[in-house]
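1. The amino acid sequence is not available; the structure is as follows:
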């Protein structure tokens, strides 16, 4: 099976990206829709606005955000359907999760990547 990667939307697209999936609820700032090559916009697997707001305001540590986000994913039929889409895409090649967050070490795309890998085992 191929791999699930993460990449900022502002990085240059590459052939090795495979299926490019935007995993942000809001369209990335400063990018026109035609300027972002992507195959799918997965709004159904983004963190809830409440969870996102708490984290971005500094009212929740990243560990708490990640835990809450995984709980949301586990309870979501949309997330379950997304796992199946990923399973199909991964039979053909890699999947790249695209995100706009500035922090490359602590963001929802990394949490989603780890969650998807566990679901696909």
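-> Nice, I can see it. Here the structure is a predicted model, which is why all the values come from computation and not from measurement. Numbers count the residues shown, from 1 in each chain.

2. contacts, neighbours, all on C-alpha from now
-> Will do.

3. Just the buried residues of stretch 65-73, please?
-> Using 16 or more other Cα atoms under 10 Å as the test for burial, stretch 65-73 gives 65-66, 68-70, 72-73.

4. go on, stretch 91-108?
-> For stretch 91-108, a neighbour-count test (16+ other Cα under 10 Å) marks 93-101, 107-108 as buried.

5. Which members of these are the farthest-apart pair?
-> For these, with distances taken as Cα to Cα, the pair at the greatest spread is 93 and 101 (25.0 Å).

6. Residue 104: what's it in contact with?
-> By Cα atoms under 8 Å, 6 or more residues apart in numbering, the contact set of residue 104 is residue 8.

7. any idea how far it lies from residue 15?
-> 21 Å (Cα to Cα, to the nearest Å).

8. residues of the longest helix seen in the chain that come out buried?
-> If you go by DSSP state H, the chain has its longest helix at helix 77-92. Neighbour counts over helix 77-92 (16+ other Cα under 10 Å) mark 79-80, 82-83, 86-87, 89-90 as buried.

9. okay, now the one to match up with it:
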């Protein structure tokens, strides 16, 4: 139920709840055109991490790992998004990066999906092996 979409793509009904997850506002985008429900800039990677990745000082895997560490250190930043996604509504994370596969929104979506799976595992009833009568 979580998807990622570039800020420069037109909004559609299928997007559901649209949340901008970049620290900076996308260039040349008017607020009305983005049709956002919210802007969660605090969930974005730190400015230092974003700059290092943009300058190619970090490859995507290093960026991904450091960003995940930042997410783990500040759950209060992503809990509201997890709550939205947990309601089983479509949540679209909006980002401005050119690369559609290697960006912060993709890492965040993966992180949120993992957190939802953990919640589901914790809330599911225990599974007992059926006793085999002998």
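-> Received it, and whenever you're ready, just let me know what you need. Computed from a predicted model, the values in this text were never measured in an experiment.

10. between the buried residues of helix 77-92 of structure 1, which is closest to residue 35 of structure 1?
-> For the buried residues of helix 77-92 of structure 1, the nearest to residue 35 of structure 1 is residue 89 (22.8 Å; Cα to Cα).

11. My read is that that closest one contacts residue 17, right?
-> No: Residue 89 of structure 1 lies out of contact with residue 17 (Cα atoms under 8 Å); the separation is 11.7 Å.

12. Find residues that contact each of the two.
-> residue 95.

13. How about the residue mapped onto residue 43 of structure 2 from structure 1: what's its closest non-neighbour residue?
-> Residue pairing (TM-score structural alignment): residue 43 of structure 2 is matched to residue 45 of structure 1. Leaving out its chain neighbours, the residue that sits closest to residue 45 of structure 1 by Cα to Cα, 6 or more residues apart in numbering is residue 79, at 5.4 Å.

14. Okay, the one you found and residue 59 of structure 1: tell me how far apart.
-> 26 Å.

15. cool, residue 118 of structure 1 as well?
-> From residue 118 of structure 1 to residue 59 of structure 1 the distance is 28 Å (Cα to Cα).

16. higher neighbour count, these two?
-> Per other Cα atoms under 10 Å, whichever of residue 118 of structure 1 and residue 59 has more neighbours is residue 59, with 12 against 9.

17. picking that back up, can you tell me which two in the buried residues of stretch 65-73 of structure 1 are farthest apart?
-> 65 and 73 (12.2 Å).

18. looking just at contacts, which helices and strands does the longest helix along structure 2 meet?
-> In structure 2, assigned by DSSP H, the helix with the most residues is helix 104-123. Counting contacts by 3 or more Cα pairs under 8 Å, 6 or more residues apart in numbering; DSSP states H and E, helix 104-123 of structure 2 is packed against strand 2-6, helix 60-73, helix 75-86, strand 91-95.
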